[in-house]
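Participant: Return atomic coordinates for the entry below.
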Amino acid sequence: MNDRKLKILFSIINSYIIDGEPIGSKSLADEYNMNISPATIRNEMSALEKMGFIEKAHTSSGRLPSDKGYRLFVDYILANELNENIRPNRSDRMISLLDKRYHNASDIVETATKILADLTNLTAVSVTLKNQIKKINNMELIRLSSNQVLLVAVFDNGLILNEIIHLDYEISTDELIFINNVLNDTLVGSDIKNVNENLKKLEDNLLSEYRDLMDNIHRRLEGKSYNDAERDVQIEGLGNIFNFKEYEDLSKAREFIKLFDSKDRVNKIIADRNYNNLYVSIGYENGLDELKDNTIITSYFKVNDEVVGHIGVVGLTRLNYLDVISNIIMISDLLNK
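Facilitator: Down below sits the predicted model:
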């Protein structure tokens, strides 16, 4: 495709993304200063229509992009326009909110999904793959005061537990050093299924005088290992669809919202694909009739070099691809740090 056709096509796409209205050759000439006549633009638009990149609108003489047109546009963006200079600024607060040193991994993904919905004004979705906890990789009790300790545990699927335990008695630094050594020798690296049995042995033997502390540790570890394994889908910003005039039709809005009724369906839409990079699926590429007017853009996040989830947006095909892709890449990069 020559440069003139490409410029006309991208101008049609840009106009439709902004206004949601088909555009004709005269309006295109007036709005985009192409220095060619409306007749020439009309001929080029006719050629683009025959090539399948634009479509004739049912309600006017204007043209709008087809899925094929959007695909060419997105592929051009990915090949030519994505670089560090145009990616959004990462605020210190955003970096802090997504810092694995200070927050639980599942909470970070939830926060990232909310941030993405706010940044894009679209419906943001994340799916953390169901990677069942098998063992504890690291564990430590940190003394906060004479009768308060912080339990920090890192599981093999990337989840992090950090919870304060209040004690009815005082505990010294030397006592905590002893307890930490015993807990690490007994629990770290062992099968999560044996936590209850191992803690019971410790209560009966080496750590009998710290029985209530052991009970507290057991409840926190068990709750994290079983409950968080099910927290695999986050949906934020469903109401953002009403920023688009297409969803003034409430039946269309209900149809879109219904897509997110089932977590299994969301999982299939977002994560049931074999990819470890940015993924853009436009209109009929989605394979579902309910998504024929929508685009799905997702990226991945990893723990220990293994993909454990995907995060992205679902919106109309006329979304702002450059900004949305940039924001998704930024959030994905932060989750992977």
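
Participant: use CA for all of it now, contacts and neighbours both
Facilitator: Will do.

Participant: What ranges does the stretch 151-300 of the chain have for its strands?
Facilitator: Applying DSSP state E, counting those that start in this stretch to the stretch 151-300 of the chain gives strands spanning 160-166, 233-236, 279-282, 294-303.

Participant: I should have written the stretch 1-150 of the chain there, sorry.
Facilitator: 54-56, 63-65, 123-128, 136-145, 148-155.

Participant: looking at the strands of the stretch 151-300 of the chain, which is buried most?
Facilitator: Neighbour counts (mean count of other Cα atoms under 10 Å) averaged over each of the strands of the stretch 151-300 of the chain peak at strand 294-303, with a mean of 23.

Participant: which other helices and strands contact that strand?
Facilitator: strand 279-282, strand 306-316, helix 321-335 (3 or more Cα pairs under 8 Å, 6 or more residues apart in numbering; DSSP states H and E).

Participant: next up, for comparison:
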Amino acid sequence: MDTRKRTILQALTEDYINSAEPVGSRTLAKKYNLGISPATIRNEMADLEEWGFLEQPHTSAGRVPSDKGYRFYVDELMSKAPIGHELLERIRSTYQSRVRELEWFIHQTAKLVSDITGYPSIVLAPSWEQGIFSALHFVGVGEDSALLIIRTADGFTQNKTVSIPKELSLAQLNALAQDFSRQFAGVSMRDLQNYILDPLSTSLFEHAALWQTVLGWFLTEGSDDERMTVAGPLTILNYPEFNDINKVRRVLGFLEQDKAVEQIVHSHPADGVMALIGSETSIEDIQDCSVVTASYRVGQTVVGRVMVVGPRRMQYAYVMTVLEVVSDELSQALKWA
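Facilitator: Presented below is the predicted three-dimensional model:
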């Protein structure tokens, strides 16, 4: 694509992103000082439409970018958006809290991203099944019951109220829990679910039924059903593309479907920040949307994603910069959690 067409496509795309109104040749000539006549711009736009970079809405003389046009804009034309000092400090202060629990970070991240970008956000927590077992302990909540708390190496916790065996006191139960933690710390949750207890470990083998119950709970209750946190779903109503109630229903439905979000992650496993535009998501309900996603880490391992869902005319440069900063800060916070 020659320089003139690139300039026109960039100007048209950015104008449409900001205005939500189809863009005509006269608008480009007046607003962007391109140094060429509206007639020349119109001819260039016709070529861009023929090549699949622009589309013409049914009732408008103006043009809008197609998925192909947005993709070219993001990959070839878009400049990286700067992030102001005040916003940077706001992001960093979120992760300087004394709270060190993963769940807190996940919920705060989802809220922060939606508040800053003005779009619905999704944060996928680290997968429970892929986590590394760290420790478990019991907290008494009654004469014959206790709260079982299980923690993974990345800081994720699960808890459940369980019955205390009659032959064991809470202190004895926690002594066994310490023994269990020492033996199995560092084992993946997936392997732990099928682990055969070592019969040479007398104290554990003596209470094998108890630990098999615990391992059974890992399998049934320690699932990824609550892995996804969503914030700001109704912000989608702020954009004229979603004046159609059926479109709104489809987007809100997608935001409630863990499996659909997981499908995007599994289909696009790339590290870093990435934009998926319209049909690139492969999800029918959000064909009118784009999704920007960024991975975050615990140590050197990618453990989750931060995502933004918005109209195809999303402020890509701004959103991608925000997600890059947020994912880096979240990764640093989890490193010390």
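
Participant: TM-score of the superposition?
Facilitator: Their TM-score after superposition, calculated using TM-score structural alignment, normalised by the length of structure 1, is reported as 0.73; 294 aligned residues with a Cα RMSD of 4.0 Å.

Participant: would you turn the strands of the stretch 1-150 of structure 1 into a markdown table with distance to K302 of structure 1 and mean neighbour count?
Facilitator: Shown next, in a markdown table, are those (distance: least, Cα to Cα, whole Å; neighbours: other Cα atoms under 10 Å):
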| stretch | distance to K302 of structure 1 | mean neighbour count |
| --- | --- | --- |
| strand 54-56 | 38 | 20 |
| strand 63-65 | 35 | 25 |
| strand 123-128 | 10 | 27 |
| strand 136-145 | 17 | 18 |
| strand 148-155 | 14 | 19 |
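
Participant: how about the strands of the stretch 151-300 of structure 1 in TSV, adding distance to G69 of structure 1?
Facilitator: TSV is the format used below for the strands of the stretch 151-300 of structure 1 (distance: least, Cα to Cα, whole Å):
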stretch	distance to G69 of structure 1
strand 160-166	44
strand 233-236	29
strand 279-282	10
strand 294-303	13
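
Participant: Which one of these lies nearest to R254 of structure 1?
Facilitator: strand 294-303 (14.3 Å; Cα to Cα).

Participant: what range in structure 2 matches that closest one?
Facilitator: Aligned using TM-score structural alignment, strand 294-303 of structure 1 spans residues 289-298 in structure 2.

Participant: Give me the mean deviation of that stretch from structure 1.
Facilitator: Mean deviation of stretch 289-298 of structure 2 from its aligned counterpart in structure 1 after superposition (mean Cα distance after the TM-score superposition for structure 1): 0.9 Å.

Participant: before we move on, the earlier item: can you say which of the strands of the stretch 1-150 of structure 1 is nearest to D75 of structure 1?
Facilitator: Closest approach to D75 of structure 1 among the strands of the stretch 1-150 of structure 1 (Cα to Cα): strand 63-65, 14.6 Å.

Participant: by contact count, what packs against the closest one?
Facilitator: Short answer (3+ Cα pairs under 8 Å, 6+ apart): strand 63-65 of structure 1 packs on helix 3-19, strand 54-56.

Participant: Leaving out sequence neighbours, find the closest residue to K56 of structure 1.
Facilitator: Distances taken as Cα to Cα, 6 or more residues apart in numbering place R63 nearest to K56 of structure 1, at 4.7 Å, with adjacent residues excluded.

Participant: where along the stretch 151-300 of structure 2 do the helices fall?
Facilitator: All helices of the stretch 151-300 of structure 2, identified by DSSP state H, counting those that start in this stretch, fall at 170-184, 189-193, 202-206, 208-220, 245-255, 258-267.

Participant: most tightly surrounded among the ones you listed?
Facilitator: With a mean of 18, the top stretch among those by mean neighbour count (mean count of other Cα under 10 Å) is helix 189-193.
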